[in-house]
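# Pasting the sequence and the predicted coordinates here, then a few questions.
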Amino acid sequence: MKRIIVGITGASGSAYFLRVMETLAQQELEIHVIASEQGRKVLTYETGVILEEQTQLWNKSKADIILEDNENLFSPVASGSYRCDAMAVLPCSMSTVAEIACGITKTLLTRAADVMIKERRKLVLVPRETPLSTLHLRRMTELSELGVTILPAMPGFYGHPQTLDEILGFVAGKVLDSLEIENNCYQRWEGNHEK
């Protein structure tokens, strides 16, 4: 069974996290969810969702979802010997980007991301900040040079989205594509075949 880690931090954009998790929960996966304290607060503030309650609902689907304690550095996902296939952090705050880029691993979320980098496994960060400062861009460039996928929450509009869910689906689908998870979250570009 494929193992995925999904992190959520205190940046705005919790709805992206929910959209990705809704899709992942429908598949036979082992999913470790790691939320920063601010990630939990922003999730509830923006969406009304309480993470513990939502995790119980997701666990009624196909996936095996483990809600991790962000302070527990003894978790299996803190070790490179526990083979996880990929990790995404969404939304990813600029503070978290900076900690990961600098190798600061005081929490399980940043330690798990550090493990993904050192083991050369797939790590996808979804920053949700605007405008971006030069410091932000430098940290993201450093991570990109290490093989980290930087996937800003920038929806495309070529599919003519009509609802907020379609806009969220675009970013969620791109995240899942980067994690190599099959999905139909968004309308893929087929080009203009008119002659």
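That came through fine. Numbers count the residues shown, from 1 in each chain.

# From now on I want contacts and neighbour counts done on CA atoms only, so please keep to that.
OK.

# Spell out the residue ranges of the strands in this structure.
Per DSSP state E, the chain carries strands over the ranges 2-8, 29-35, 64-67, 86-92, 122-127, 149-150.

# Out of those strands, flag the one nearest residue 134.
Closest approach to residue 134 among those is made by strand 122-127 (14.3 Å; Cα to Cα).

# Show me what that closest one packs onto, helices and strands only.
Applying 3 or more Cα pairs under 8 Å, 6 or more residues apart in numbering; DSSP states H and E, we find strand 122-127 packed against strand 86-92, helix 94-102, helix 108-118, strand 149-150.

# try it again with 6 Å
Judged by 3 or more Cα pairs under 6 Å, 6 or more residues apart in numbering; DSSP states H and E, the packing partners of strand 122-127 are strand 86-92.

# ok now the strand it packs on, how far from the chain's centre?
2 Å (Cα atoms, centre = their mean, to the nearest Å).

# for stretch 87-107, same thing?
11 Å.

# Ok, stretch 90-108 next?
13 Å.

# here comes the other one, which I'd like you to weigh against the first:
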Amino acid sequence: MQQPVIPARRRRMIVGISGATGIIYGLRILEVLRSLDIETHLVMSKPGERTLVYETDLKVRDVRAMADFSYGDADIGAAIASGSFRTMGMIVAPCSVRSLSAIATGNTDGLLTRAADVCLKERRRVVLMFRETPLHAGHIRSMAQATENGAIVFPPVPAFYDRPTSLDEIVNHTVGRVLDLYDLDAGLLDRWNGGSKAAAARPRGDA
């Protein structure tokens, strides 16, 4: 007797958007994950919704529509609040100091930080695109504690070796490097190949 074919489950990623500046990173990640057919589960904090107004012309409903599923930060009974809900992990883009500190200590204060804490306890990858500078000792201690708990602190520091000519290229490079951590390649960046591109672009006669 032929066995029924069980369809493969789509891979799932949780995306958190907190109140730090740099909401463009979260938006681009949602766009790229959709292009890769990754099921996205979005949670935005209230400060994140406020930052959206400052930095874009989008409405909250527009951002929620970019994800397959979305939740309010107060919805602590959501699927992503449970370790039994299997995902690839979580990306917090951008990640504020408050969110980083809550995740580092396990003192979660909403669904965004709870979902990150759940991923860490289940030994799933959590990437925190931390947006703050300059740093005081408390920030550095929180980054160290988050790292000790299994998170990856990934400040969105731009790369210039590929000579970006637009904001989109800078954002795409950083997003591509974040997705590398999940073994996802969307073809967003020029990878370092030993400097051949830079050498080809160097004016003749330069050392």
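Perfect, thanks for sending it. From a predicted model like this one, the values you see are computed outputs, not experimental measurements.

# Got a TM-score for the pair?
Here the TM-score for the pair of chains, by TM-score structural alignment, normalised by the length of structure 1, is 0.92; 188 aligned residues with a Cα RMSD of 1.3 Å.

# So which of the strands of structure 1 is the most surrounded?
A comparison of these by mean neighbour count, using mean count of other Cα atoms under 10 Å, puts strand 86-92 on top with a mean of 27.

# Tell me the residues of structure 2 aligned with that strand.
Using TM-score structural alignment, strand 86-92 of structure 1 corresponds to residues 89-95 of structure 2.

# got the contact list for that stretch?
The contact list for stretch 89-95 of structure 2, computed with Cα atoms under 6 Å, 6 or more residues apart in numbering, reads 13-18, 20, 22-23, 25-26, 119, 124-131.

# quick one: that stretch to structure 1 mean distance?
Mean deviation of stretch 89-95 of structure 2 relative to structure 1 after superposition (mean Cα distance after the TM-score superposition for structure 1): 0.5 Å.

# ok, now which ones touch whichever residue in structure 1 pairs up with residue 125 of structure 2?
Per TM-score structural alignment, the equivalent position to residue 125 of structure 2 in structure 1 is residue 122. By Cα under 6 Å, 6+ apart, the residues touching residue 122 of structure 1 are residue 86.

# Compute the distance between residue 104 of structure 1 and residue 77 of structure 1, please.
Distance of residue 104 of structure 1 to residue 77 of structure 1, given as Cα to Cα, to the nearest Å: 16 Å.

# same deal with residue 162 of structure 1?
Counting by Cα to Cα, the gap from residue 162 of structure 1 to residue 77 of structure 1 is 39 Å.

# and stretch 16-35 of structure 2, which stretch of structure 1?
Aligned by TM-score structural alignment, stretch 16-35 of structure 2 corresponds to residues 7-26 of structure 1.

# Tell me the residues of structure 2 aligned with the longest helix seen in structure 1.
Taking DSSP state H as the criterion, structure 1 has its longest helix at helix 164-178. Mapping helix 164-178 of structure 1 onto structure 2 (TM-score structural alignment) gives residues 167-181.

# before we move on, the earlier item: between residue 104 and residue 77 of structure 1, which one's more packed in?
residue 77 (25 against 13; other Cα atoms under 10 Å).

# Trace that one over to structure 2, please.
In structure 2, the residue matched to residue 77 of structure 1 (TM-score structural alignment) is residue 80.

# Equivalent analysis for residue 103 of structure 1, please.
Applying TM-score structural alignment, one finds that residue 103 of structure 1 aligns to residue 106 in structure 2.

# dump the residue contacts of residue 83 of structure 2.
residue 118.

# From residue 173 of structure 2, how far out is it?
Distance of residue 83 of structure 2 to residue 173 of structure 2, computed by Cα to Cα: 31 Å.

# go on, residue 16 of structure 2?
19 Å.

# just residue 154 of structure 2 next, same as before
Distance, residue 154 of structure 2 to residue 173 of structure 2, using Cα to Cα: 13 Å.

# Show me which of these two is the more surrounded one.
Set residue 154 of structure 2 next to residue 173 and count neighbours by other Cα under 10 Å: residue 173 wins out with 23 against 20.

# list the contacts for the more buried one?
Here residue 173 of structure 2 is in contact with residue 189 (Cα under 6 Å, 6+ apart).

# Kindly recompute the last result at 8 Å.
If you count contacts by Cα atoms under 8 Å, 6 or more residues apart in numbering, residue 173 of structure 2 has them with 158-159, 188-190.

# out of the residues you listed, which are inside helices?
In helices, judged by DSSP H, none of the contacts of residue 173 of structure 2 are found.

# circling back: so what's the closest residue to the match of residue 103 of structure 1 other than its chain neighbours up against?
Leaving aside its chain neighbours, residue 106 of structure 2 sits nearest to residue 117 (6.3 Å; criterion: Cα to Cα, 6 or more residues apart in numbering). Contact analysis of residue 117 of structure 2 by Cα under 8 Å, 6+ apart lists 103, 106, 108.

# most surrounded residue in the residues you listed?
In terms of neighbour count, residue 103 stands highest of the contacts of residue 117 of structure 2 at 27 neighbours, by other Cα under 10 Å.

# All set now, cheers.
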